[in-house]
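A.B. asks: Predicted coordinates and the sequence they were generated for:
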Amino acid sequence: GEQPRVGFSTYPARRMRGFGGASKRRMSRDMAEHPDYMARLARQRSGAARINDAPQAVAEVAYTDLGEATTECELFQRATPGQGQGFAEPFMTAASPGVIATIMLDAYYGSHERYIRALAREMRKEYELIVARGFVLQLDCPDLAMERVRFFQDEPLDRFLDAVALHIDAINEAVAAIPRDRVRLHLCWGNYDGPHTHDVALEPLLPILYRARVGALSLPLASPRHQHELKAFRRHPLPDGVLFLPGVIDSTTNVVEHPEVVADRITAAVETVGDRTRVLASVDCGFGTFAGSQLVEESIVWTKLRALRDGADLATKRLWG
């Protein structure tokens, strides 16, 4: 959750024309099976930013004023002057066409494909601005996994995979003018501490994800529900030239990972990829993806980030000597 944004996926409603009213987003399958968990989550999110009832598309979407996005870039530039404060390569996130389409639902186009392609056409303006300002663009794409249990929960797996392919195609349209090595793709199964018992497996997704015109792939692999997914890369090797950003810190729990655990996860990722220079240790997801609904207390966030740093140092010693 970037500071100027109310939510990582719903902020475009403030910046673009064509949104209004309220979406009626479906509950995920795992949450529906655990109403007691849902009740606790509702209490935690009382007064938080709109998630399940975010605005919907009620007219042709149009991104006609990049002023707010420009101000956000300038704020980040002031925070990282000359990139000389220890930041090797600052990146800025942006919502993907697919995550916008599946959270801020369509009440105008009457076709999921028409809606998502319209979003790709308009969001490319923000994407190109971010890169022009000197940042790597991270596309946040939980739709490529999480929406299997929400938007597409009644569809067979092959229909969902077709939708993933459409969403990747929309991304490729939107970043066509951006060098591949200036874009990274973040996929996740939902940044919440719920059961996740119906999450789609990573393996059938990987061949489709590899079609994306991106230079890096970010995945939440510290989650106990998905730590095993690293094995899928042995059967579907990472394409040449693509960086791998495995999550080695869980963003949904207040338990602080031991640096040795972090180092083990990093070295396992390197062994799987086969190239120590293509692995960048990361956090599973954001620590504040929607205003008012954070799961980890601030002081613990910083402690977890220190564990990430310390674990990366240990892994570096193991891998480089």
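C.D. replies: The structure has been received and is ready for your questions.
A.B. asks: hey, let's count contacts and neighbours off CA atoms from now on
C.D. replies: OK.
A.B. asks: residues in contact with residue 311?
C.D. replies: 258-263 (Cα atoms under 8 Å, 6 or more residues apart in numbering).
A.B. asks: Any buried residues in the helix or strand harbouring it, and which?
C.D. replies: Using DSSP states H and E, residue 311 sits in helix 298-320. Neighbour-count burial for helix 298-320, counted by 16 or more other Cα atoms under 10 Å, picks out 301, 304-305, 307-312, 314-315.
A.B. asks: now, among the contacts of residue 311, which is nearest to residue 123?
C.D. replies: Nearest to residue 123 among these, counting by Cα to Cα, is residue 262 at 35.2 Å.
A.B. asks: isn't that closest one right up against residue 247?
C.D. replies: No - with contact defined as Cα atoms under 8 Å, residue 262 does not count as touching residue 247 (9.5 Å).
A.B. asks: Quick one: the contacts of residue 311 as a markdown table, columns for distance to residue 79 and secondary structure too.
C.D. replies: Shown next, in a markdown table, are the contacts of residue 311 (distance: Cα to Cα, whole Å; DSSP: H, G, I helix; E, B strand; the rest coil):
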| residue | distance to residue 79 | secondary structure |
| --- | --- | --- |
| 258 | 29 | coil |
| 259 | 28 | helix |
| 260 | 31 | helix |
| 261 | 31 | helix |
| 262 | 28 | helix |
| 263 | 29 | helix |
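A.B. asks: Max pairwise distance over those residues: which two?
C.D. replies: So, these by Cα to Cα: farthest apart are 258 and 263, at 8.7 Å.
A.B. asks: Looking at those two, which has the bigger crowd around it?
C.D. replies: residue 263 (25 against 15; other Cα atoms under 10 Å).
A.B. asks: if I pick the more buried one, what's in contact with it?
C.D. replies: Residue 263 neighbours (Cα under 8 Å, 6+ apart): 311-315.
A.B. asks: can you tell me how far it sits from residue 16?
C.D. replies: Separation of residue 263 from residue 16 (Cα to Cα, to the nearest Å) stands at 42 Å.
A.B. asks: follow-up on the earlier one: out of the contacts of residue 311, the closest to residue 42 would be?
C.D. replies: Within the contacts of residue 311, proximity to residue 42 (Cα to Cα) peaks at residue 258, which comes in at 30.9 Å.
A.B. asks: show me the contacts for that closest one.
C.D. replies: Neighbours of residue 258 in contact, by Cα under 8 Å, 6+ apart: 307, 311.
A.B. asks: what do you get for residue 71?
C.D. replies: Taking Cα under 8 Å, 6+ apart as the definition, residue 71 has no contacts.
A.B. asks: before we go on, here's another structure to hold up against the first:
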Amino acid sequence: MKQSTDRILTTHTGSLPRPQSLSQLLVRREKRAAFDAEALDREIAAGVAAAVRGQIDAGLDVINDGEAPRVGFSTYIIERMTGFGGEQRRKPALDMQRFPGYAEHMARQIGVADDLARVWDTAEAQGAVYYEDSLAGVTAELDAFETCLAEHPAPAETFITAASPGVVTTTMLRAENNPSYATDRDYVLAVAEQMKKEYDAIIARGHLLQLDAPDLAMERVIMFGDAPLGDFLDRVALHVEAINLALADIPPEKVRLHVCWGNWQGPHQDDVPVAELLPILYQAKVGALSIPLGNPRHEHETVAFKHNPLPEHMLLLPGVIDVTTNYLEHPEVVANRICAAVEAVGNRERIIAGTDCGFGTFASYEFVAPDVAWAKLGALAEGAAIASKRLWSN
């Protein structure tokens, strides 16, 4: 994993705006409605091409495929693994419970359920989970990405995201009568063993692996919203154990870990402080930690990395762009946030500037207008250039 040796490098968290026509087809496929398979293939190819071109035009250094082929950053795995079926409904986040007016506002903003990807009403694990032997899904995604990369100058690095064992198991919950797993621990570790197939495939193709693990912070206000903090932290430790199991034989410097509190535009008043998480997160066998520090609820927590120093082998990918609002960050604001992260870590080379989360974590759930999202990535690159001048001026 490259470091910012002579300037601050830039990246993002994973998902980027999809064309509406692509989102509609992905949702239809997920819901097993009739769809034109050839049209979907064309839309995916066009979506990946637009994502790659957009990142390069914005000036980003470390890029991916924008997750264009996926209906959701976590739920895509249902199409690659057996054992899932039926439907279950997850608990609402504390934001929705404490602010019912906000919940109604969000429901109006999101729109008609039939047009949306499955987020709160996903399938459940009803039997033994098993990742496809052919690796067809991840192979097709990698092929499409590499085809587009060949048409552009090589970026500094490339990455591919993958769902962490923890986010899979907290999104697609274990059915109570699942005969294969008596406990959630059994289920989590089984998913880790299977997801390793996808992780290994990504690394084998020469890309960095980014594990998307919002469960490591977000589930404090969902699954563990009414539980003691200690119960939640115990679950975080289990999920980190599962990550390490799945990363066996993969060098830490090939892996970055994204942790967040969810990317909805809400109060977030019950979010767990990052200081509570860092001692456990630092046990993950990864080379970089991506975490949101660019939004009004968590920007102040940058200093936590001064009080809880990163392990020497880790980089920090601070989110310096808020992905839930259409405010366009001024590049000077971005530079200020980057410099604050450098001060907290104490080493400019261990900082790569990023975004708080994805812009399109689920098809049809984009809350930032696509043209604004691309402008935000441009502001990220501009802000990094300003920060670089400050940090390398003497």
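C.D. replies: That came through fine. What you see is a predicted model, and the numbers here were worked out from it, not measured in a lab.
A.B. asks: follow-up on the earlier one: quick check: of the buried residues of helix 298-320 of the first structure, which lies closest to residue 37 of the first structure?
C.D. replies: Once Cα to Cα is applied, the member of the buried residues of helix 298-320 of the first structure that ends up nearest residue 37 of the first structure is residue 301, at 23.3 Å.
A.B. asks: Not counting sequence-adjacent ones, nearest residue to the residue opposite the closest one in the second structure once aligned?
C.D. replies: Matched to the second structure by TM-score structural alignment, residue 301 of the first structure sits across from residue 373. Leaving aside its chain neighbours, residue 373 of the second structure sits nearest to residue 359 (7.0 Å; criterion: Cα to Cα, 6 or more residues apart in numbering).
A.B. asks: Which residue in the first structure occupies the aligned position of the one you found?
C.D. replies: Match for residue 359 of the second structure (TM-score structural alignment): residue 287.
A.B. asks: for that match, what are its contacts?
C.D. replies: 1, 251-252, 294-296, 301.
A.B. asks: helix, strand or coil for it?
C.D. replies: What DSSP: H, G, I helix; E, B strand; the rest coil gives for residue 287 of the first structure is coil.
A.B. asks: got it, and residue 160 of the second structure?
C.D. replies: strand.
A.B. asks: Okay, helices next: where are they in the stretch 151-300 of the first structure?
C.D. replies: 157-174, 206-209, 232-235, 259-273, 298-320 (DSSP state H, counting those that start in this stretch).
A.B. asks: out of those helices, nearest to residue 12 of the first structure?
C.D. replies: helix 157-174 (15.0 Å).
A.B. asks: Residue 149 of the first structure -> the second structure?
C.D. replies: Aligned partner of residue 149 of the first structure by TM-score structural alignment: residue 221.
A.B. asks: Then residue 170 of the first structure?
C.D. replies: Alignment note: residue 170 of the first structure maps to residue 242 in the second structure; criterion TM-score structural alignment.
A.B. asks: Now do the helices in the stretch 1-150 of the second structure.
C.D. replies: With DSSP H, counting those that start in this stretch as the criterion, the stretch 1-150 of the second structure has helices at 20-30, 37-58, 94-98, 100-110, 136-149.
A.B. asks: got these as a markdown table, with distance to residue 271 of the second structure columns?
C.D. replies: Shown next, in a markdown table, are these (distance: least, Cα to Cα, whole Å):
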| stretch | distance to residue 271 of the second structure |
| --- | --- |
| helix 20-30 | 30 |
| helix 37-58 | 30 |
| helix 94-98 | 9 |
| helix 100-110 | 17 |
| helix 136-149 | 33 |
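A.B. asks: before we move on, back to that, most neighbours, which of the contacts of residue 287 of the first structure?
C.D. replies: residue 251 leads the contacts of residue 287 of the first structure on contacts (other Cα under 10 Å) with 26 neighbours.
A.B. asks: separation between that one and residue 6 of the first structure?
C.D. replies: 18 Å.
A.B. asks: thinking again about what came up before, can you tell me which of the contacts of residue 287 of the first structure are in strands?
C.D. replies: Within the contacts of residue 287 of the first structure, no residue falls in strands by DSSP state E.
A.B. asks: Report how many residues lie close to residue 244 of the second structure.
C.D. replies: Using other Cα under 10 Å: residue 244 of the second structure sits among 18 other residues.
A.B. asks: Would you check how far apart it and residue 284 of the second structure are?
C.D. replies: 6 Å.
A.B. asks: now swap in residue 39 of the second structure and tell me
C.D. replies: 40 Å.
A.B. asks: Comparing these two, which residue is more hemmed in?
C.D. replies: The residue with more neighbours, out of residue 39 of the second structure and residue 284, is residue 284; 22 against 13, by other Cα under 10 Å.
A.B. asks: check contacts around the more buried one.
C.D. replies: Contacts for residue 284 of the second structure (Cα under 8 Å, 6+ apart) come out as 240-241, 243-244.
A.B. asks: Could you dump the residues you listed into CSV with distance to residue 57 of the second structure added?
C.D. replies: Formatted as CSV, the contacts of residue 284 of the second structure follow (distance: Cα to Cα, whole Å):
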residue, distance to residue 57 of the second structure
240, 36
241, 39
243, 34
244, 36
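A.B. asks: Just give me the neighbour total for the equivalent of residue 104 of the second structure over in the first structure.
C.D. replies: In the first structure, the residue equivalent to residue 104 of the second structure is residue 39, according to TM-score structural alignment. Neighbours of residue 39 of the first structure under the rule other Cα under 10 Å: 11.
A.B. asks: Over to the one 4 residues further on?
C.D. replies: Close neighbours of residue 43 of the first structure, defined as other Cα under 10 Å, add up to 10.
A.B. asks: Quick check: it vs residue 37 of the first structure, distance?
C.D. replies: To residue 37 of the first structure, residue 43 of the first structure is 10 Å away according to Cα to Cα.
A.B. asks: go on, residue 82 of the first structure?
C.D. replies: 46 Å.
A.B. asks: Neighbour count: those two, which is higher?
C.D. replies: For residue 82 of the first structure and residue 37, the more surrounded residue by other Cα under 10 Å is residue 37, and the numbers stand at 15 against 9.
A.B. asks: Look up the closest residue to that one, ignoring the ones flanking it.
C.D. replies: residue 31 (7.0 Å).
A.B. asks: got the contact list for the one you found?
C.D. replies: 37-38, 194-195 are the contacts of residue 31 of the first structure under Cα under 8 Å, 6+ apart.
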